[in-house]
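[1] Predicted model and sequence below, questions to follow.
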Amino acid sequence: MAHYVPVDQIEIIHAALDKGFRSGKTKSIAYRKQQLLNLGYLLKDNAERLQEAFAADLGRPHLEGAFLEVDGSITEIKQSINEVDKWAKTERPPLSLTWTPMRPAIRKEPKGVCLIIVPFNYPLWLAMSPLAGAIAAGNAVVLKPSELTPAMGALLAELFPKYMDPDLYHVVNGAIPETTKLLELPWGHSSARVGKIVATAAAKTLTPVSLEARKSPVVIDSKCDLAVGVKRLLWGKVVNAGQTCVAPDYVLVEKSFQDTFINALTEVYHSFYPDGPAKSDSLSRLISTGHTQRIKGLIDNTKGTIVLGGEVNVEKKFIAPTVVRDVSGEDSLMSQEIFGPVLPIVPVESVDEAIAFINSRDHPLVVYVMSQDSAFKSKVFDNTQSGGAIANEYIIHCGAENLPFGGIGPSGSGYHTGKYSFDMFTHLRACLDSPSWIDKILSPRYPPYSDKKLKAVQALANTKLPARNAFVVSAGSKRWGRWLLFAFALVASSALLTRKVRLGSGSLQLK
């Protein structure tokens, strides 16, 4: 059980980290690299203990712990070590005749003491990914693990003082009172997955935040690679017992294809769990009996038909992977994010209806498409908005190097992973250094003003625009453009053909 930090100590911890930050330690890139390296060894040296914490908190199989959290976290830390020199380097904007003499620059500066509130579903990776970026950017950090993962919280609290500089990095365990106190304090940046609560609290201290929510649809093309597609889809839904922010939440499939889709899904289901889900050692458990009971209520109240799974044991925090067909948009399973191993199938008449269905709801964290048809994929992605747009794969895009991970609108703000984590915790500070001789050019800005000076400053501004209709293409001009292109191609082809004939005739004459 994680030891909760006394509420009256939280402000003291914040002040101590602020002092550590203002000492200037983190200005050194070498220092940041060493702290990142220490963090990597914290994970490497304690991999088995981390797996024990996953098992205690989430009933998670060893492979899921390694694949989804430990290995990915170490990889991201390594990338930060390798790239931080480049990321932190002061940038020069593009050449400008007006501004270049003033030596404009963009400094990459840390935001200060930052708060990372970690959700329960990925208690290590969703701590380490933003933390690596915050350290690389030169910040001090308070890490707040979820009270729903006490084993992981206790382990991180024990290990941090052994590996990390206590003047700058601290773990604060606690529940609602402790989190409430943390949110009352001013932070350089706050990263969390409990959007409305954190955003409301952050507004009081003008703390910038990165937030995330989710309910991600899958649009199925009837001409997809069904055998591979349903295997990936089912894994993406049930891994970590469906407690993944980017898990496919529901499926949109044409009515005429629903039976075929379910038959393929059934075959894969039985290959995953040949002795039944209850006897499988390849399934995680729900985080708590409360969450299990919530999802059970959604299943009990559905008007759809359960075709796979449906078994629930609240005491054991177990829900069998469950597939429900003929679900409507008003069904209990569509009323909230499921965040569990339950997959509703919503039949639609066409891809256009699927797109309209998605657009009638909050922007999702991800829109998934299962299709081999480029036009089909483009149609869905071009006509929807979401944090990510992923074809023929599920959830693993979060670990793809150099891709941002984040939402849009109600599904979140801000990005993390790799450089995007660094950017999230970095303040871009604009700089100019104007030499004295610039006044020979900019002196008209000084009073007393006159018409002559007005014309001079307007000339410097260079506000001339392209012709008013420079980019307007009428239907007629499009047609003429096509005819001209066709005529040019025809003339060029004729000339080439004539040349070939002449060359051929000449060669015959040589013989």
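    That came through fine.

[2] alpha carbons only for contacts and neighbour counts from here, please
    Noted.

[3] Tell me which residues touch residue 257, please.
    Shown in contact with residue 257 (C-alpha atoms under 8 Å, 6 or more residues apart in numbering): residue 222.

[4] Repeat that for residue 115.
    141, 142, 143, 144, 187, 188, 189, 190, 191.

[5] And the buried ones among those, selectable in PyMOL?
    Of those, the buried ones can be selected in PyMOL as follows, counting by 16 or more other C-alpha atoms under 10 Å:
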select buried, resi 141+142+143+144+187+188+189+190+191
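
[6] Ends of stretch 15-31, what's the gap?
    21 Å (C-alpha to C-alpha, to the nearest Å).

[7] can you give me the helices in the stretch 251-400 of the chain?
    258-272, 289-300, 351-359, 374-382 (DSSP state H, counting those that start in this stretch).

[8] and if you look at the stretch 51-200 of the chain?
    Under DSSP H, counting those that start in this stretch, the stretch 51-200 of the chain gives helices at 62-65, 71-88, 125-136, 150-163, 176-184, 195-205.

[9] Looking at the ones you listed, which is nearest to residue 346?
    helix 195-205 (27.4 Å; C-alpha to C-alpha).

[10] Below is an additional structure, to be compared with the one above:
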Amino acid sequence: MSKDIEKIVSVLRKGITEGVLNTLESRKCAIRNILKLFLENEEDIVKALEKDLRRCRTESILTDIDPSVGEAKTILSNMDSWLKEESVPSSFITLMDTVTIQKQPYGVVLIISPWNFPFILSFQPLIGAIAAGNSVLLKPSELTPACSQLIGELIPKYLDKHICQVICGDGSVSKILLETQRFDLIFYTGGTTIGREVYVAAAKKLTPVVLELGGKCPVYIDSDVSLDVAVKRIIYSKLLNCGQICIAADYLLCHEKILPVLKERIEETIKQFLGDNPQKCPDFARIVNVRHFQRLTDLLKQTKGKVMVGGMSDVNDKYFAPTVVFDVDEEDILMQDEIFGPILPVLSVKSPSEAIRIINSKEKPLAIYVFTRNKSVFDDFKMATSSGAIMMNDCTVHTLIPNIPFGGIGHSGIGNYHGRYSIETFSHRRPVILKSEVEYINNKIRYYPYTESGLSWLRWSLKKSDRNGCQIL
């Protein structure tokens, strides 16, 4: 296995040294081929997602296929301007010179993608990496074997082997990759525990990393909201992909004034979305495997809260009912780690400030969702909390907004991407300085022997210059 991996990385490295993606047109050609991959194989992708996750066609198109196509089109339309060398304003020190900043590819990038959205979370970073001029080794998740196999079959048909290759396998393959190979950048999407291991392995080789992790994304419902709208948006966030999404509503902080009517509204909404028996609804996905199913089952057994909605499950079908747990306290088992499933704990709070305190008592989340009609309440959350993103009156949909960065902070991740931010993430910003041969200033202030008049000239010139990062030698 190690020798095979070494050969694969060597081919990708050759793509960098031979400049396979040196021109913008070569990068555009590769991204157009990715577009063709999705347009020509949509039904095969839908079938693979249905096989691995029991995900319906509409949800697969909305979450995995169309966003990948949209990302490719956005980058194709804008990469000329996004990759153009940036001019740097002249200072006194550079009056006779030309200074620019070049976006340079890192080289060979390792992308380790997760199982919950196997295509978008593989191809969205892949598109950005190629646009920036990198070659890529893609390692999809073994937990969605049909999707990983399809990705492994399609990539060689649409992308040159010097641009991208796919390697499949379990966690041991990732371990070999990290221990035996030196990559120029590692992009990992997944859980925090494995994210730490990736970070440690990368640090040993001084390899830069982007970690797209998760965490417990809180939702606050204020006392003044339109409860029908709020509940629909929160429950949809929790049911999407059966709750297996890093930006799902993880727990609900509900103002005590509206708590008495919350249960009824939630039950009505679930029935409206999925019918009387969600297990028979073709739109509702399944838990990825028995291990994750058992993890969710254990959480419900250990919680001290009251299961007042749902709670049913079927291990043979990997079906887990939409479940809401009330009377949960801050120390409950449901409030410890990211749930990553269709279980929603509800905590009662007396005020927005209490909700903020609870949020700040935990690690920084990937997103915070605030439902309120009072902009000043939202501003309080915006100023007093820290998260990858914060949104007023909706959940989850910010990941579909073009041209904003997506990523976490602290335990929810390092770095961001999407659109132009993918270009930034997968590029090294290299200063390029073209020096004039004019020596008048150098003769006065730069060279030996130093003089008092030269020092005066130097100090005067620095006062006139933009000193941010200024170098005179």
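    Sure, I can see it. Because the structure is predicted, anything quoted here is derived from the model rather than measured.

[11] Please work out the TM-score for the two chains.
    Once superposed, chain against chain, the TM-score is 0.94 (TM-score structural alignment, normalised by the length of structure 2); 460 aligned residues with a C-alpha RMSD of 1.5 Å.

[12] okay if I get the helices of the stretch 51-200 of structure 1 as TSV plus distance to residue 277 of structure 1 and mean neighbour count?
    Shown next, in TSV, are these (distance: least, C-alpha to C-alpha, whole Å; neighbours: other C-alpha atoms under 10 Å):
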stretch	distance to residue 277 of structure 1	mean neighbour count
helix 62-65	16	17
helix 71-88	26	19
helix 125-136	26	27
helix 150-163	26	19
helix 176-184	35	16
helix 195-205	33	15
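
[13] Using JSON lines, lay out those helices together with distance to residue 450 of structure 1.
    Shown next, in JSON lines, are those (distance: least, C-alpha to C-alpha, whole Å):
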{"stretch": "helix 62-65", "distance to residue 450 of structure 1": "72"}
{"stretch": "helix 71-88", "distance to residue 450 of structure 1": "45"}
{"stretch": "helix 125-136", "distance to residue 450 of structure 1": "51"}
{"stretch": "helix 150-163", "distance to residue 450 of structure 1": "65"}
{"stretch": "helix 176-184", "distance to residue 450 of structure 1": "53"}
{"stretch": "helix 195-205", "distance to residue 450 of structure 1": "45"}
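
[14] Residue in structure 1 paired with residue 77 of structure 2?
    In structure 1, the residue matched to residue 77 of structure 2 (TM-score structural alignment) is residue 82.

[15] With residue 58 of structure 2 instead?
    Using TM-score structural alignment, residue 58 of structure 2 pairs with residue 63 in structure 1.

[16] How about the contacts made by its match?
    Contacts of residue 63 of structure 1 by C-alpha under 8 Å, 6+ apart: none found.

[17] How much space separates the match of residue 77 of structure 2 from residue 72 of structure 1?
    15 Å.

[18] likewise residue 159 of structure 1?
    In terms of C-alpha to C-alpha, residue 159 of structure 1 sits 19 Å off from residue 72 of structure 1.

[19] ditto for residue 371 of structure 1
    27 Å.

[20] swap in residue 323 of structure 1?
    Applying C-alpha to C-alpha to residue 323 of structure 1 and residue 72 of structure 1 gives a distance of 29 Å.

[21] Likewise for residue 436 of structure 1?
    When residue 436 of structure 1 is compared with residue 72 of structure 1 (using C-alpha to C-alpha), they lie 52 Å apart.

[22] just residue 226 of structure 1 next, same as before
    28 Å.

[23] And residue 169 of structure 1, by the same measure?
    Applying C-alpha to C-alpha to residue 169 of structure 1 and residue 72 of structure 1 gives a distance of 21 Å.

[24] what's the answer for residue 136 of structure 1, then?
    For residue 136 of structure 1 relative to residue 72 of structure 1 (C-alpha to C-alpha), the value is 17 Å.

[25] for residue 302 of structure 1, same thing?
    36 Å.

[26] Now for residue 11 of structure 1, how many residues are close by?
    14 (other C-alpha atoms under 10 Å).

[27] and it, what does it touch?
    Here residue 11 of structure 1 is in contact with 182, 185 (C-alpha under 8 Å, 6+ apart).

[28] Tell me which helix or strand whatever residue of structure 2 lines up with it sits in.
    Matched by TM-score structural alignment, residue 11 of structure 1 corresponds to residue 6 in structure 2. Assigned by DSSP states H and E, residue 6 of structure 2 belongs to helix 2-17.

[29] Off-centre distance for that helix?
    Centroid separation for helix 2-17 of structure 2 versus its chain: 27 Å, with C-alpha atoms, centre = their mean, to the nearest Å.

[30] got it, and stretch 397-404 of structure 1?
    8 Å.

[31] Residue 311 of structure 1: which of the contacts of residue 115 of structure 1 is nearest?
    Residue 311 of structure 1 lies nearest to residue 144 out of the contacts of residue 115 of structure 1, by C-alpha to C-alpha, at 34.1 Å.

[32] surely residue 202 of structure 1 meets residue 183?
    Yes: contact criterion C-alpha atoms under 8 Å: residue 202 of structure 1 and residue 183 qualify, at 6.6 Å.
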